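Q: below is the sequence, then the predicted model.
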Amino acid sequence: MWETQKLKIMKEMKNEIQMLQYRIKRYHDMRNGAMCQALNGKLQKLLAKQQAAL
């Protein structure tokens, strides 16, 4: 049961990481640096959280 729950959480984290990366690319293309920086901060925190979970 624990493994299934852990896999679900990891999958959700992966999806959120991919979504953030996509949004960062879109804002970068629109030359919106402030939003890129804000999203990059969220992405870095999520990546750190993911590494801690492994």
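A: Sure, I can see it.

Q: C-alpha only now, for contacts and for neighbours.
A: Will do.

Q: gap between residue 16 and residue 31?
A: Separation of residue 16 from residue 31 (C-alpha to C-alpha, to the nearest Å): 22 Å.

Q: which residue of the two possesses the greater neighbour count?
A: The residue with more neighbours, out of residue 16 and residue 31, is residue 16; 14 against 11, by other C-alpha atoms under 10 Å.

Q: ok, and here's another one to check against it:
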Amino acid sequence: MQIMKKRIDEITTLQYQIKRYQAAGKGAMCQSLNAKLHKLMKKQSAA
């Protein structure tokens, strides 16, 4: 249970960061964070 909570927190944090970088026009950082987000979401759905 604790691991799932930690992953959900990480996903939420990444989503927030992506929105902030998009607003700032930092496309490269958005791509990097999106890749990280997709990996985490894949792990979450597999669990």
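A: The structure has been received and is ready for your questions. If you're wondering where the values come from, they're calculated on a predicted model, not measured in any experiment.

Q: give me the TM-score for this pair.
A: TM-score for the superposed chains, counting by TM-score structural alignment, normalised by the length of structure 2: 0.98, backed by 47 aligned residues with a C-alpha RMSD of 0.3 Å.

Q: now the longest helix along structure 2: buried residues?
A: The longest helix of structure 2 (DSSP state H) is helix 2-24. Residues 10, 11, 14, 17, 18, 21 are the ones in helix 2-24 of structure 2 that count as buried (16 or more other C-alpha atoms under 10 Å).

Q: how about the fourth one, what's its match in structure 1?
A: Using TM-score structural alignment as the criterion, residue 17 of structure 2 maps onto residue 23 of structure 1.

Q: contacting residues for that match?
A: Counting by C-alpha atoms under 8 Å, 6 or more residues apart in numbering, residue 23 of structure 1 touches residue 39.

Q: which residue packs closest to the spatially most central residue of structure 1, ignoring adjacent ones?
A: Geometric centre of structure 1, nearest residue: residue 17, 2.5 Å, by C-alpha atoms, centre = their mean. Once flanking residues are discounted, residue 17 of structure 1 sits nearest to residue 43: 6.5 Å by C-alpha to C-alpha, 6 or more residues apart in numbering.

Q: I'm done for today, thanks for sticking with me.
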